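Peer 1: Below are the sequence and a predicted model for it; my questions follow.
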Amino acid sequence: MAGVGPRCPRRQEELQRQVSRLEQANTELLARLEERDAELGAARAANRELTRALNQKGTAHR
């Protein structure tokens, strides 16, 4: 069965292309995750500031 199986050059090339596509997809997903993490961090910081401001405003009226 020449030309069949993982040692076949065509199969190796196909698998290498698939690995390359998966590595690229992984890189893109990691970049998106880092961006979302940064956005989440900024949203959390804004939420802390708003909560602090509301708490100070509520304390001033007592």
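Peer 2: Sure, I can see it. Fair warning: this is a prediction, and the values are worked out from it, not measured in the lab.

Peer 1: can we go C-alpha only for contacts and neighbour counts from here?
Peer 2: OK.

Peer 1: any idea which helix or strand carries the residue nearest to the spatial centre of the chain?
Peer 2: Nearest to the mean C-alpha position of the chain, counting by C-alpha atoms, centre = their mean, stands L33 at 1.8 Å. Element membership for L33 (DSSP states H and E) is helix 9-60.

Peer 1: starting at the chain centroid, how far to that helix?
Peer 2: From the chain centre to the centre of helix 9-60 is a distance of 4 Å (C-alpha atoms, centre = their mean, to the nearest Å).

Peer 1: Could you measure from the residue nearest to the centre of the chain over to Q16?
Peer 2: Going from L33 to Q16 by C-alpha to C-alpha, to the nearest Å gives 25 Å.

Peer 1: Got another one to weigh against that:
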Amino acid sequence: MSTVTNDNLNTNIKRLPMIALRGVSAFPSMILNFDIERPISIAALDAAMNNDRRIFLLAQRDINV
């Protein structure tokens, strides 16, 4: 059995821009169309497009926020 250390974990950490999806859930390999209106979400999309085109999508718990 191998031992996991903090040194091993820190080398795999990557920061990704994030967009919270209102009323929608996304799954791996899913093609999804959605509108982006909030300035912070637009900035996250711009950051993704200017780098490696990867973005972290998550379902927003309260869609009224």
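Peer 2: Perfect, thanks for sending it. Here the structure is a predicted model, which is why all the values come from computation and not from measurement.

Peer 1: tm score of chain vs chain?
Peer 2: The TM-score (TM-score structural alignment, normalised by the length of the first structure) is 0.27; 20 aligned residues with a C-alpha RMSD of 2.3 Å.

Peer 1: Check the gap between the residue nearest to the centre of the first structure and R52 of the first structure for me.
Peer 2: Taking C-alpha to C-alpha as the criterion, L33 of the first structure is separated from R52 of the first structure by 28 Å.

Peer 1: same question, R17 of the first structure
Peer 2: For R17 of the first structure, the distance to R52 of the first structure - C-alpha to C-alpha - is 52 Å.

Peer 1: same thing with E28 of the first structure?
Peer 2: E28 of the first structure is 36 Å from R52 of the first structure, by C-alpha to C-alpha.

Peer 1: Equivalent analysis for A46 of the first structure, please.
Peer 2: Using C-alpha to C-alpha, one gets 10 Å for the distance from A46 of the first structure to R52 of the first structure.

Peer 1: ok, how many other residues are close to D46 of the second structure?
Peer 2: Neighbourhood size, D46 of the second structure [other C-alpha atoms under 10 Å]: 13.

Peer 1: Sorry, slip of the keys, the one I care about is R44 of the first structure.
Peer 2: With other C-alpha under 10 Å as criterion, R44 of the first structure counts 12.

Peer 1: again with L15 of the first structure
Peer 2: L15 of the first structure - counted by other C-alpha under 10 Å - has 13 other residues nearby.

Peer 1: for Q12 of the first structure, same thing?
Peer 2: Neighbours of Q12 of the first structure under the rule other C-alpha under 10 Å: 13.
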